[in-house]
Structures are given as C-alpha cells and as structure tokens.
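>>> Could you work out the structure for the sequence below:
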Amino acid sequence: MAPHSSLGLWTLDEAEGSLRQSMARLVVPTRGQRFHQISQPVNDWLKSAGAGDGLLTLFLRHTSASLTIQENTDPDVQADIIDALDRLAPEGDGYRHHLEGPDDMPAHIKSHLTGVSLQVPVIDGQMDLGTWQAIYIVEHRKGQHQRTVTLHYLGT
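Here you go, the predicted model:
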C-alpha cells in the first residue's frame, strides 16, 4: 500500500501484490469471569501467515463470552467494565433460561451487549491498534472454558 498525499489515507496498489486470505482458529482456555488478552497470539499468527496490509476479522464462536478492544495498561478499567456488566445483567434476576447455571443467562445478555466479532486493520503484518489498546476475550461465565476464535485475514 502506498500513502495517499498528506491526508494519511492508504490505497491498495494492485501492482504490489494480489490479495490473498488466510484462516485459522485460536483456542483460548479461560479461567473465570475476566478479560483474557489475545493480542500476542493473534499477532504471532499474522506473522506466520505472512500478512502484509489488509483486514483481520476475529469471530468468537460462543454466546456467553465476547470480544473487545480495550485499555491494556490499567487493570482497573477491566474490573470496572466487569462490574458494570454485572449491574446490567445480574445473576438471579428471574431469567427463564437457567439450565446451565445461574451465571449462564447473564453471560448471554453481556455477550449480546458487547459482541462476538471485531475487524482490525493490519499494516506491515501487525494489527494497527492504538498505544493503549489490546484485544481481549471477555469471559462472562465463572468457570473454566475453552473459547475458540476464528481468525480471517484478507490482504497482501
């Protein structure tokens, strides 16, 4: 990609290389209700896939956890977000769905509010995240789980 004038815009130069895509699945063990950073294994995968410039899509294959881009320096931010989500969808609030335990339906609501997919630009083979940003799986359940993220890269 070449920079476009002084606006900081980028355009894809087809002569530099053709578009290609790569896909993989990242399995992440989670340990309770908290943020689990996955930025490093995702960047490692981009490197192994030979990524250049393009777009990365991440999709979490679960309905009781979510994906987010969030503050990576002060852990109080993550704790405050967990607390706020607990206030929005508390356990024991008279939910009809309760077959998988009292934390399951609140986890579905939290996942619905926060989302299960992200799109991140990739420049020179790395995610173009801000200085204080990282990608996290947010586990909304209390127990241990295996969460799977499908990664899809499209670019040069």
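>>> CA only for contacts and neighbour counts going forward, please
Will do.
>>> elements contacting the longest helix anywhere in the chain?
The helix that spans the most residues within the chain, counting by DSSP state H, is helix 75-88. Using 3 or more CA pairs under 8 Å, 6 or more residues apart in numbering; DSSP states H and E, the elements in contact with helix 75-88 are strand 34-37.
>>> Excluding its own residues, what touches the helix or strand following the strand it packs on? List them.
Note on strand 34-37: by DSSP states H and E, the next helix or strand toward the C-terminus is helix 39-48. Residues from elsewhere that reach helix 39-48 (CA atoms under 8 Å, 6 or more residues apart in numbering): 125-127, 134-136, 153.
>>> Would you do the same for the sequence below? I want to compare the two.
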Amino acid sequence: MSPFTTHVLRIATGRAETVTDLTDACADFLSGAAAGRDGLLNVFVPHATAGIAVIETGAGSDDDLLTALHHLLPADDRWQHRHGSPGHGRDHVLPALVPPHATLPVVNGRLALGTWQSVCLVDTNKDNPDREVRLSFLG
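Predicted coordinates for the structure are as follows:
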C-alpha cells in the first residue's frame, strides 16, 4: 500500500445552492486507500467559490447553514466582484468562512467522525454546476 493515495470526485451540484454530503464517498475511498490503517484524509475543493464543512445533515442543519450564509453573505449588488449572477461576488467570499478543505482523522481505515458529523461540499455558486473534490489519504 502506498502511504499517499488520491482520488477526484466529480459532483454535479446543479443550479441551486447546495450542501452535498460526501461522507459515503469518503468512506468508499478509504475502504481501498486506507485498508485498515490509521492516517489522515484531506478533502479539498479546488474552486474559488465552494467550501468543505463538517456538520450534521438531515435534521435541517444543512438548510440552516445555507440560511446563515444568506444572512452573512447576501446575494445582492454590494459586492465589488460583479461578473456572473447577481450577488456572485459573495460566492468568492464563501471560502473565507467555509474553507475549501478539511483534514480528518482516519482510524483503522475509517473516518473518525462524531456521531452526527458529516463531510459536506458547500456550494452557493449557481453559475458553476460541476465541481471536483480531491480526496487524499496519508497513512
């Protein structure tokens, strides 16, 4: 086994703001890449308008996150970065609040997440419906 393995996920987020759960895709990747070993999983989105969050999903927290981002980063004409959809400049500020990466512990080949934690792609950019997420295991 190589101490470093990487894989790119291609995610279609569509034309709406989304929180996409990547936890199962991370687990699938680790089943082969980690093969029972301890290490670190880095999740990275190489886009200037998306981020990675570790949050609870399915109980409304994902929608709450999008609502909070709307309050913090309104989609209006206040932004100096003005190409694309109205308010698109806020999408370029998003990675300062929801970083484009997360590094997570892997124990015995599995993500060591808390009971309610999920790894999610946060994408508020309605102009870019196709995303890549790089998963890298070091162990």
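>>> picking up where we left off before, now the two most distant members of the contacts of helix 39-48 of the first structure.
Largest separation among the contacts of helix 39-48 of the first structure by CA to CA: 125 and 136, giving 19.4 Å.
>>> Which residue in the second structure aligns with residue 92 of the first structure?
Applying TM-score structural alignment, one finds that residue 92 of the first structure aligns to residue 76 in the second structure.
>>> isn't its match right next to residue 82, touching?
No: counting by CA atoms under 8 Å, no contact exists between residue 76 of the second structure and residue 82, whose distance comes to 9.9 Å.
>>> Number of residues surrounding residue 68 of the second structure?
Counted with other CA atoms under 10 Å, residues neighbouring residue 68 of the second structure total 12.
>>> tell me which element the most centrally placed residue in the first structure falls in.
The residue at the geometric middle of the first structure, judged as the C-alpha nearest the mean C-alpha position with CA atoms, centre = their mean, is residue 67 (3.7 Å). Per DSSP H and E, residue 67 of the first structure falls inside strand 65-71.
>>> what range in the second structure does that strand sit on?
For strand 65-71 of the first structure, the aligned range in the second structure is residues 50-56, judged by TM-score structural alignment.
>>> Now find how far off-centre the matching stretch is within its chain.
Stretch 50-56 of the second structure has its C-alpha centroid displaced from the chain centroid by 5 Å (CA atoms, centre = their mean, to the nearest Å).
>>> Stretch 56-69 of the first structure too?
Relative to its chain's centre, stretch 56-69 of the first structure lies at 5 Å (CA atoms, centre = their mean).
>>> what does that stretch contact?
Applying CA under 8 Å, 6+ apart, the external contacts of stretch 56-69 of the first structure come out as 104-105, 107-112, 114-122, 127, 133-141, 147-154.
>>> end to end, how far does it reach?
The straight-line separation of the ends of stretch 56-69 of the first structure (CA to CA, to the nearest Å) is 13 Å.
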